[in-house]
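Student: Need coordinates for the below:
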Amino acid sequence: MRKIFDGAHGTRLEQAAYTPDFMERFWRIGAEGFWKLERMQHYDEGDFPSYVAFRSGDWGHSLQLIEELRSEYEEEFGKITESGIGLRRVRVVERPVTPYIEWELNILHVKQEYGEQVSVLEAERVAQYERTEPLPELCVLGTEAVYVLGYTPAGVPDGATRFTQPDVVARSHAFLRELYAMGGRGGGLLPPGDRTLGSAGPGALSRPSGCGDDRRPAPLPKRGAAGRSPGVVARAADDPSPGWGVFQISDIRR
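Tutor: Prediction:
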């Protein structure tokens, strides 16, 4: 990984600066698209309703809330597709699979149905790149920029370091393409030859440990005035870009 950023100077962005910087660039990246590498095995998704239900132990309600997002995902991913932007994500999965990963794979399964291309990669497949440290959390926006994303120990987004040097962006893009090709794709979002991480149908993963249907979920946050779930990025009144709808902030910032 050091070869990708060898000698390059990045610009540190606090969280409040990272989100608008990302969004300002996103809508002009075109077919080169959005590429995301997820290496951590848990993120704090804040007050995203399905995540709140999952954390409270109500696995069934959590999956129901994911299903209820389908019409909104269809609309928002449609806008991105119409803009000519490709969406690709590499999700690294460790064994044993964490409850968070089981939950996230359901989200990713639905997103894949509406246009995001997801590749799931066993952690042992990336061991050759992690001899000194884990792979970083990366987000590549076309030929515009690559962000190395930061997090607190609890998995809360904590800004990013932005690199815009063309050679650094190109190397990052090539690396994510390589990882993407190594992973497993398709309806089940599974590594090749493995049928234990998920299923071909949404909402069919086994209930994670610690999530019991007999537990009452915590009260869900109320939806905002604009009809978006809390944690969704709202646009400025003069922002001409398509709306983000149900894209929770974590889709952008993590």
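
Student: make it CA atoms for all contacts and neighbour counts henceforth
Tutor: OK.

Student: Which parts of the protein are helices?
Tutor: Secondary structure of the chain, counting by DSSP state H: helices at 15-26, 49-56, 59-67, 70-82, 99-113, 166-182, 249-253.

Student: out of these, nearest to A8?
Tutor: helix 166-182 (7.5 Å; Cα to Cα).

Student: Buried ones in the closest one, by neighbour count?
Tutor: Buried residues in helix 166-182, counted by 16 or more other Cα atoms under 10 Å: V168, V169, A170, R171, S172, H173, L176, L179, Y180, M182.

Student: now for the residues you listed, which pair is the farthest apart?
Tutor: So, the buried residues of helix 166-182 by Cα to Cα: farthest apart are V168 and M182, at 21.4 Å.

Student: quick one on the thing from earlier: ranking the helices of the chain by burial, who's on top?
Tutor: The highest mean neighbour count among the helices of the chain, using mean count of other Cα atoms under 10 Å, belongs to helix 49-56: a mean of 22.

Student: R162 contacts V146, doesn't it?
Tutor: Yes - using Cα atoms under 8 Å, R162 is in contact with V146, at 5.9 Å.

Student: Compare those two and say which is more crowded by neighbours.
Tutor: V146 (29 against 21; other Cα atoms under 10 Å).

Student: my read: the more buried one touches S172, true?
Tutor: Yes - assessed by Cα under 8 Å, V146 is found in contact with S172 at 7.1 Å.

Student: Second input sequence below; structure requested for side-by-side comparison:
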Amino acid sequence: MPDLLAGVPTTYLDLDGYLADYERAAAALDGTIWKAERAQVFQEPENPSWEAFRAGDWATAIALAEQGSTELTAYFDDLHASGFGLCRVRIVERPLTAYLQWALHVVRLRAQAGERVRVVLAEDLGSLEAEVGRIPELLIMGRRVGYVVDYGENGIARGARRFDDPAVIDRCTALLADLHARGEDLEPFFQREVATLPPPVSPTT
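Tutor: Okay, here's the model as predicted:
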């Protein structure tokens, strides 16, 4: 199977090491942050909103997610003031998983705060993924460092593969920028595909 990072030297960091390295990269940010999310189910056991969603309490899950909106707006205001931004590509398979229904509500709050979120349908990636492999869970921090986040088999973040080859970072950035440009803005997608859905029946999917 093709692999976007085949042959690229990477360093594996456990979760603590990854988070510490990410903080250093964020403090020295020198360009736009690019993020791709491909998996349709993650687990976020330290997120109170996700815990409420998981317990089947949809109203509380949404209310808890909304509590951080002021802090999010301040974060994106600071990021934009520095001349940078955060661009997310959310790849979506239909029908939506229950997790993704919740996650798109959360990501919409981030978009309202200033994140640049666009949706790409997995069904439109056939030829691209045949060429480069399944799009990984990529995070590119400006021009200096990138990560492929490792969520293991259970969807819980447990570390990341770090790389810093400028040519590889440029290649990954170009790929994500192209996907972002081809994608649909989150808001119309959300209104059409998510807003009218009833609360998920099975929070385990």
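
Student: TM between them?
Tutor: The TM-score (TM-score structural alignment, normalised by the length of the second structure) is 0.89; 202 aligned residues with a Cα RMSD of 2.1 Å.

Student: centroid residue for the second structure?
Tutor: In the second structure, the centroid-proximal residue (Cα atoms, centre = their mean) is E37; its distance is 4.1 Å.

Student: Let me see the contact set for the nearest residue to A130 of the second structure once chain neighbours are set aside.
Tutor: Ranked by Cα to Cα, 6 or more residues apart in numbering and with sequence neighbours excluded, the top spatial neighbour of A130 of the second structure is P2, at 7.2 Å. P2 of the second structure makes contact with A130, E131, V132, G133, R134 under the criterion Cα atoms under 8 Å, 6 or more residues apart in numbering.

Student: Relative to G152 of the second structure, how far out is S82 of the second structure?
Tutor: For S82 of the second structure, the distance to G152 of the second structure (Cα to Cα, to the nearest Å) stands at 34 Å.

Student: quick check, nearest of the contacts of P2 of the second structure to R54 of the second structure?
Tutor: R54 of the second structure lies nearest to R134 out of the contacts of P2 of the second structure, by Cα to Cα, at 27.2 Å.

Student: residues in contact with G7 of the second structure?
Tutor: When contacts are counted by Cα under 8 Å, 6+ apart, G7 of the second structure touches no other residue.

Student: sorry, that was for S50 of the first structure
Tutor: Contacts were defined as Cα under 8 Å, 6+ apart; by that measure S50 of the first structure touches H61, S62, L63, L65, I66.

Student: From L87 of the first structure, how far out is the closest residue to the fourth one other than its chain neighbours?
Tutor: Going back to what we said before, that points to L65 of the first structure. Distances taken as Cα to Cα, 6+ apart put S50 closest to L65 of the first structure, at 5.4 Å, once the chain neighbours are dropped. Using Cα to Cα, S50 of the first structure is found at 22 Å from L87 of the first structure.

Student: on that earlier part again, how close does the residue nearest to A130 of the second structure get to A27 of the second structure?
Tutor: Counting by Cα to Cα - P2 of the second structure and A27 of the second structure are separated by 34 Å.

Student: Count the neighbours of the residue nearest to V118 of the first structure when sequence neighbours are not counted for me.
Tutor: Nearest residue to V118 of the first structure, sequence neighbours excluded (Cα to Cα, 6+ apart): R89, at 4.8 Å. Look at R89 of the first structure: counted by other Cα under 10 Å, it has 22 neighbours.

Student: didn't R89 of the first structure look like it was pressed against L105?
Tutor: No - the criterion here is Cα under 8 Å, and R89 of the first structure misses it with L105 at 11.8 Å.

Student: can you give me the offset of stretch 3-11 of the first structure from its chain's centre?
Tutor: Centroid displacement of stretch 3-11 of the first structure relative to its chain, using Cα atoms, centre = their mean, to the nearest Å, is 23 Å.
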